[in-house]
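1. Fold the stuff below for me.
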Amino acid sequence: MPTQSLADIVNVTVEVSAVAPAAGDLNLGLIVGPSTIISDTERTQVYSGTDDMDSDGWTGTEPEYKAAVAYFAQNPRPNAVVIGRQDTTTPETPLQAVTACRASNSDWYGCYVCGATDADIEAIAAYIESVNPAATFFYDTQSADVASGTTPNVMSTLKDSNYQRTFGLYSSTVQYSGAAAMGVAMGLNTGLANSAFTLAYKTLVGIATDDLTTTQVTNIKGWNGNVYTNFGGKYNLLVQGTMADGTPFDQVLNLDTLQIDIQTAVVNALTSATKIPQTDAGVTTLVNVISSVCAQAATEGMIGPGIWNAAPVLGLQTGTNLPNGYIVLADTIANQSEADRAARKSPPIYACVKMSGAIEHVVIGIVVNQ
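-> Alright, predicted model coming up:
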C-alpha cells in the first residue's frame, strides 16, 4: 500500500561534528647527526624504536643510533623519536641542521645533537630559547673546565646568558648521556593522572655514573648544570634537574603544556561553535573552557592547592587560598572599550594558577629523650 514520507512532518538531518585538534603532547625528542641514511631532502624521520631504524637501513654504528639506544632505554620508555639529518656535504652547522629539522617537523619538544662542540651548544641554546613552537635542548659535555670550576666554560656561559630552555649534563666519559636524560623526560611526560614529575633523582638506564668529588659536583651544580653520580654508595642519581638559568625542567615543561593546552582548547571552542556571543555569557563559555584545562593540569599534578602570594588580579587578592590550585577570571563586557568591542575581542581573561612544585631537599631533626 502506498505510504507518505515522514519527512513532510518531521525532517531529521544528521551532522557529524569534526574532531577538534588535540594539543601537542610535548613528549617527542629529536636527535640530530651527520649520518646519510636519511636524505638531505627528507631531513627527518620518525621512529618508534631502534627496530624501526634497523628496518630503515641503520646499522647500529651511527652516533644517532647510539643516542637513540640511550633515549629508548629509559623507564618509562618514550613512544617515538625524530632522527634529523645534518647535511655535512654543504657543509651545514649543527645549528643550521636543527633549524632545518624544525622546518621539516615541528612536533618535537626535546632536542639532542650528536657531537656538538661547546660553540655549537651555545649557538643551539640561543636558537631554542626563542623557537616556536616551544622546545628544549639537552646536551652533555666532557669539558674539564666545568668540573674544575675554571671559567669561562660552556655551562657558565649558558648560565650567564640566563637560558631557561637548555639542560646540560656533565659526563666525563659517557657519550649520549644527554640523550638518555631527554629520554627520561619524554618517557615520563604521559599526561595521565598524577603523572607530573621532576628530573631530580632519576636513574639513567644504561648510563654509567661519573666518579666525581664533592668539589666537582658543587662546581657543576654552581653553573646550574647536572650530574649523574653515586650518592651514599647505594643510589645512582641524576642531580639536580635544572636548566641553565636554574629553573627546574618540570616548571618549564608544565608551563609550556598549560599554555599550549589553553590555546588549543580556546581555538577549538571558537571554531566548533557557530559563534560565541560578545556577552558576559559568551565570556563565561571561554572561562569554562580554560577552567577545564586547568582542572586537567591539577589532575596531572602540575597545579596544586595553595595561597595566592602574587599581586592581585581582578577580584583575586594576595593571600587568598586557592583550594583547587587555580581560578579563571575575566573582566566584564561593560568595562570593554568601544574599539575592542568593534574588533570583536573578549575582555581580558586571566588563568591564575598555583604550581604544585616539588620537595627535593629535606631537613630532619632527630630529638632523643632517654
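2. From here on, just use CA atoms for contacts and neighbour counts.
-> Noted.
3. Spatially central, which residue of the protein would that be?
-> The residue lying closest to the centre of the chain (CA atoms, centre = their mean) is residue 253, at 3.5 Å.
4. quick one more, to check against the first:
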Amino acid sequence: MSLSINQVVNVSVEQSSSGASKRDMSVIAIFTDEMCDDFYDMNSRYVIVSSADDVANLFGTKSRAYKAAQGLFSARPKLKSALIAKYVKADLEVAATPYKVAGSAVSTSYVSYKQITDGYFSFMLGEQMVTIDKLSFKTVSSLNDVTTIINAALKTKTNDKITVAFDETGNRFILRATASGSDNSVKLGYVNDQSLEGTYIGQLLNLTDGKATIYNGTDATTYKAESVADAMTALENQYQNWYGAYFANVITDSELLEAHDWVVSADLKVLGYTETRSANIEYLDSNILKKLAKKNSGRLMVQYNNTGDEFAGIEMMAIALSTVWAGNNTAKTVKFKQQTSVTSDDKITLNEATKCKRLGINYYTDYSGVNMLAEGTMVGGTFIDVTTGLDAFTNALQVQLFNKLQGASSKIPQTDRGQEILIASAKVIGEQFRNNGFIASGKWTGDEIGDLVYGGTLDSGYYFYSDSFDTQDSADRNSRKMMPIMTALKLAGAGHSVDVVVKYNI
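-> This next block holds a predicted model:
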C-alpha cells in the first residue's frame, strides 16, 4: 500500500455557512374572518396560495377572500404567492368537522373509468385496513357517477361510516367520515394499493400519499373574538416573511386605525385599503383618512372607488409590491399603471380628483380615454415607490452586512481595514439599486456626510462613510462594535408630469 499524497499536499474544504435570506417584499397577507378547513386548527393562522383558484378551493367562489385574491392575482406582473390569514372578528362557534382525505385536482375524465370492471383501492379506517373492490364503471357518464358506484360499496364495507364526493369547484375527490368529530375509530388514511386482483384506481382518484391531504376530525369549539392587532401579531409570531396587509372583510374606521398603527410599529410593513365612501375623500376632521393623512406615516395606500368594487385597492397594492428589485431598470412608479380587475371610475370629477390628491388617496380613471392609476401615493402624500424602495434597500443592506459578519471564514477586525470590508460589501447593494433604477447620480441637498457636502454630486447615487476607529470610545470597542456606517442615497424619482412651452414666429 502506497502512502497518501496527503503527506505532501493536504487539501481541505471549509464548510461555508448559510447566510440569512432577504425578505420577499412582494408577499401580501389577506386577512379574512371566513373559515376554511385549515383554520379549524386552533393553532393555524395562515395558508399559502399561488392563485385565486387555490383560494376558491379553500373558501369557495362566493367568499370575500376569493374576490380579494382575484384582484391580487390580476396584477401584472403576477405575484408568485400570497398568504390568507385568519382573523376571528367575532366570537365564532365552529361546528365539528369530519376526518377526511382531500385529493388534488384530477386530470382525467369519467372516460378513463369506463373500461374498468374490476376496480379496487384500500385505505386505513381507524386501526383496520379497508378494501373496496369489484368496482365496475361501465355505465358512468360523469365523475359524480363514479362516486355513486364507490359509495354503494363504501356503505356496505364501512357500515355507512365513510363516503366519497366529487368537488366540482376543486375538480377533486374527497373521502370523508359521515359523522363529524375527533372519534379515532373513523380516522382516515391515504388510499393505497394492496396489490390485489383487479385494477387499482387510487392513481385516478388522487387520494394517495403525495397527491392528497389528510384532515383530522375536530369537535365543536368556540373561537374567542380577537382584535385586528391580535390577528396581525398572531400571524407575525408564526410567519414573518410577509410585507403587505389587506383585509378582505369589511373593517370599521377604528379597526383601520388599529391596523395602521400596528403596521407603523412593525418591521417594514405596509397596509392596503379600498375606500368606497365619497364622504371619506373630504378634508374633514370626522374623516378617518384625514386623520391618517395628518400622521403621514407613508405606510397606508388607499384607492378610492365609486363603482362599488371593494377590492380595487388590493390590485393596486399587488402592482406596487411586484417590483423585482434584483433586476435591471425594474424600479417603477405606481402612477400610470392599468388595472385588469377594476372598472375605470370614469365619472370621477376634477373636484373629486383634487380632494383625493390632497389626502394622498389614489383613484383609477381615464385621461382622454386612457385608463390609469393616479397618483401613486401613500395616504399623506409620500410616493408609494419611495416607501417600498427604501424598505427593499433597508432589508437588502441589513441582510448583506449580517451575512458578511456571520459568514466570514475569519473574523472581521475592529480596524479601518475591517470597516473597508463592510463598506465594500454594502456597495454591492448600492450597485444593485442603481442598476434597478431606484437611485441615480445627482446633486446632494442633505446634511454633510463625511466628504459629501451640500451641493456635491453623488456620481453613483449612493455613498457610504464611517469614521476611523481612532475615534471609537472604549465602551464600544469592548462591546466589539464596528464603526457606524452613514449612508446617503439620491433617489432617481419618477416623472409624473411635464410642462411644454411652444414658441413660434411668423
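5. overall similarity of the pair, as a TM-score.
-> TM-score for the superposed chains, counting by TM-score structural alignment, normalised by the length of the first structure: 0.94, backed by 366 aligned residues with a CA RMSD of 1.6 Å.
6. quick one: what's aligned to the residue nearest to the centre of the first structure in the second structure?
-> The equivalent of residue 253 of the first structure in the second structure is residue 388 (alignment by TM-score structural alignment).
7. Which helix or strand contains its match?
-> If you go by DSSP states H and E, residue 388 of the second structure is part of helix 384-407.
8. which residues touch that helix?
-> 16-23, 25, 268, 298-299, 301, 320-321, 325, 331-334, 376-378, 411-412, 422, 425-426, 429, 433, 438, 493 (CA atoms under 8 Å, 6 or more residues apart in numbering).
9. so of the residues you listed, which ones are in helices?
-> Members of the contacts of helix 384-407 of the second structure lying in helices (criterion: DSSP state H): 320, 321, 422, 425, 426, 429, 433.
10. mind listing what the closest residue to residue 382 of the second structure other than its chain neighbours touches?
-> Once flanking residues are discounted, residue 382 of the second structure sits nearest to residue 298: 5.5 Å by CA to CA, 6 or more residues apart in numbering. By CA under 8 Å, 6+ apart, the contact list for residue 298 of the second structure reads 378, 379, 380, 381, 382, 383, 384, 387.
11. Which one (most neighbours) among those residues?
-> Among those, residue 379 has the most neighbours (other CA atoms under 10 Å), with 30 neighbours.
12. From residue 302 of the second structure, how far out is that residue?
-> Computed as CA to CA, to the nearest Å, the residue 379 of the second structure to residue 302 of the second structure distance reads 7 Å.
13. overlap in contacts of the two?
-> Residues touching both residue 379 of the second structure and residue 302 (CA under 8 Å, 6+ apart) are 360, 361.
14. The stretch 151-300 of the second structure: helices as residue ranges?
-> Counting by DSSP state H, counting those that start in this stretch, the stretch 151-300 of the second structure has helices at residues 202-205, 228-238, 253-265, 288-295.
15. Show me what residue 229 of the second structure lines up with in the first structure.
-> Residue 229 of the second structure maps onto residue 95 in the first structure, by TM-score structural alignment.
16. What distance do you get for the closest residue to that match other than its chain neighbours to residue 118 of the first structure?
-> Distances taken as CA to CA, 6+ apart put residue 124 closest to residue 95 of the first structure, at 5.3 Å, once the chain neighbours are dropped. Residue 124 of the first structure is 10 Å from residue 118 of the first structure, where distance means CA to CA.
17. same check, this time on residue 104 of the first structure
-> 25 Å.
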